[in-house]
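[1] Next come a sequence and a model predicted from it.
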Amino acid sequence: MSTLMALSRAIDTLLERLGRIGSLALLGLIGVVIFDVVTRRFMNIGSTQLQEGEWHLHTVLIMLYLGLAYVKNVHVRIDLVRERLSERKQAWIELLGCLLLLMPFCIVVGYHATHFAWTSYIRHEVSQSVDGLPYRFAIKAMLPLGIYLLALAGISRIIVSLNTILSSAGSDTTANAGAR
């Protein structure tokens, strides 16, 4: 199990590094939005490229941070029941959620998102706006990347959940034997 836990830590490290890179997009996004607002409001200059740049940076930020958010447990979660359960039962819920919901979701969406990005690349898709940004496939490729990073995060959480279940299984049987 120690090899699998090392794999989990390696995945977490990769996701953290990519999340930090993605967070740099936030700085760019803030700069582009401020520049866009100021030039539109005070200079009556509008730019389609700036607006498209905003959503491109936003996409990079979200997709590179998605897996890290799951690993760090900062994603939206409804914990009405889960928080009242033992660590082992929480691990079971996490394991089943990953296996039955998260991984199938990532497989289906990842497959279709890859096809979506590949089609865009093959067609040399550009912005529909005359003065928009080129290379639309590059931003569309962020969607499957984000989904695959989420799947990696799911694999990491599966490993951690299995470790919790297996390590607490021995302590449960020891505690039950002592109670008899």
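    Cool, the structure landed. Numbers count the residues shown, from 1 in each chain.
[2] Please count neighbours and contacts with C-alpha atoms only from this point.
    Noted.
[3] Can you get me a residue count around S120?
    Per other Cα atoms under 10 Å, the neighbour tally for S120 reads 19.
[4] okay, which residue is most central for this structure?
    The chain has L66 as the residue nearest its centroid, 1.9 Å off, counting by Cα atoms, centre = their mean.
[5] Report the separation between it and G97.
    L66 is 17 Å from G97, where distance means Cα to Cα, to the nearest Å.
[6] what do you get for R88?
    From R88 to G97 the distance is 14 Å (Cα to Cα).
[7] quick one, which of the two is more surrounded?
    Taking neighbours as other Cα under 10 Å, R88 and G97 compare with R88 leading, 19 against 14.
[8] In the protein, where's the longest helix?
    Counting residues, the longest helix found in the chain (DSSP state H) is helix 2-42.
[9] hmm, back to that, touching, the residue nearest to the centre of the chain and A151? I think so.
    No - counting by Cα atoms under 8 Å, L66 stays clear of A151, with 9.9 Å between them.
[10] The protein: helices as residue ranges?
    Going by DSSP H, the chain shows helices at 2-42, 48-71, 87-97, 103-122, 136-140, 142-179.
[11] Run through who's touching stretch 18-31.
    The contact list for stretch 18-31, computed with Cα atoms under 8 Å, 6 or more residues apart in numbering, reads E54, L57, H58, V60, L61, I62, M63, L64, Y65, L66, G67, L68.
[12] Comparison target below:
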Amino acid sequence: MLAIADIIDRMTVLAGKILACLILPLMLLVFANAMARYVFGTGHVWLFEAVGYCFAIVAVGLAGWALKEDEHVRVDIFYSIMSRRKKAVIDVLGTLFLLAPFLWLMWDRSLPYVQRSWKMREGSVEMSGIPFVYLLKTCMLAFCVLLGLATVAFLLRRLHVLITGREGDT
């Protein structure tokens, strides 16, 4: 169980680290956009859209990594004082009844939307915008896959805690 989780975790961290490299270009794009707009009084649609593309790609890659590192949002009022097994029960139930259905619903609703976009090679509605909207929309499916894989590893690790009463070796 833990061997499978380790393999998935390595893939999740690798994807996260690769896509985290887009943080610097994202900051530079935001800076360039602000300079062009407020200093030089001009703007470029493609520059504004590039910020959205970069942000979407970063969010896709880092969601699974955040789950793996246990840095996701959680209401810790009672969770922080619970035993390891009780935390594992909460995590398993939350994963099975909240996260997994969310991912399935997002995949199910996004797939036709993305397929339509690819079929028509959808581009920006703006004349000088980025012509690859279909690639941007594909990020929704990539999000489901990457977070779904991280969810499987997370669930395997929590099931290990439930069965053995102790954390894994990694």
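    Structure received. Remember, it's a predicted structure, so these values are computed and weren't measured experimentally.
[13] Got a TM-score for the pair?
    Scored against TM-score structural alignment, normalised by the length of structure 2, the superposed chains reach a TM-score of 0.93; 166 aligned residues with a Cα RMSD of 1.2 Å.
[14] Can you tell me which of the contacts of stretch 18-31 of structure 1 is closest to Q128 of structure 1?
    E54 (16.1 Å; Cα to Cα).
[15] distance of the aligned partner of the closest one in structure 2 from G94 of structure 2?
    Aligned by TM-score structural alignment, E54 of structure 1 pairs with V51 of structure 2. Distance from V51 of structure 2 to G94 of structure 2, counting by Cα to Cα: 33 Å.
[16] again with Y134 of structure 2
    Distance of Y134 of structure 2 to G94 of structure 2, computed by Cα to Cα: 32 Å.
[17] can you check A56 of structure 2 too?
    Distance, A56 of structure 2 to G94 of structure 2, using Cα to Cα: 25 Å.
[18] now swap in L19 of structure 2 and tell me
    As judged by Cα to Cα, L19 of structure 2 and G94 of structure 2 stand 27 Å apart.
[19] what do you get for G64 of structure 2?
    Note on G64 of structure 2: its distance to G94 of structure 2, by Cα to Cα, is 16 Å.
[20] same check, this time on K119 of structure 2
    In this view, K119 of structure 2 and G94 of structure 2 are 36 Å apart by Cα to Cα.
[21] before we move on, what about M127 of structure 2?
    Here M127 of structure 2 is placed at a distance of 45 Å from G94 of structure 2 (Cα to Cα).
[22] what does A34 of structure 2 give?
    Distance of A34 of structure 2 to G94 of structure 2, given as Cα to Cα: 41 Å.
[23] go on, W118 of structure 2?
    Remark: distance between W118 of structure 2 and G94 of structure 2 (Cα to Cα) = 34 Å.
[24] Then R166 of structure 2?
    For R166 of structure 2 relative to G94 of structure 2 (Cα to Cα), the value is 19 Å.
[25] L15 is in contact with G67 of structure 1, correct?
    Yes - with contact defined as Cα under 8 Å, G67 of structure 1 counts as touching L15 (6.2 Å).
[26] Need the overlap of contacts for these two.
    L149, A153.
[27] of these two, who's got more company?
    More crowded of G67 of structure 1 and L15, by other Cα under 10 Å: G67, with 29 against 25.
[28] Now do the same for that one: its match in structure 2.
    Here G67 of structure 1 is matched to G64 in structure 2, going by TM-score structural alignment.
[29] for that match, what are its contacts?
    The contact partners of G64 of structure 2, taken as Cα under 8 Å, 6+ apart, are T12, G16, L146, L147, G148, L149, A150, T151.
[30] L96 of structure 1 matches what in structure 2?
    Counting by TM-score structural alignment, L96 of structure 1 lines up with L93 in structure 2.
[31] any idea how far that match lies from L135 of structure 2?
    Look at L93 of structure 2 and L135 of structure 2: by Cα to Cα, they are 34 Å apart.
[32] got the contact list for the residue nearest to W46 of structure 2 when sequence neighbours are not counted?
    Leaving aside its sequence neighbours, W46 of structure 2 sits nearest to G129 (Cα to Cα, 6 or more residues apart in numbering; 4.5 Å). Shown in contact with G129 of structure 2 (Cα under 8 Å, 6+ apart): V45, W46, E49, G123.
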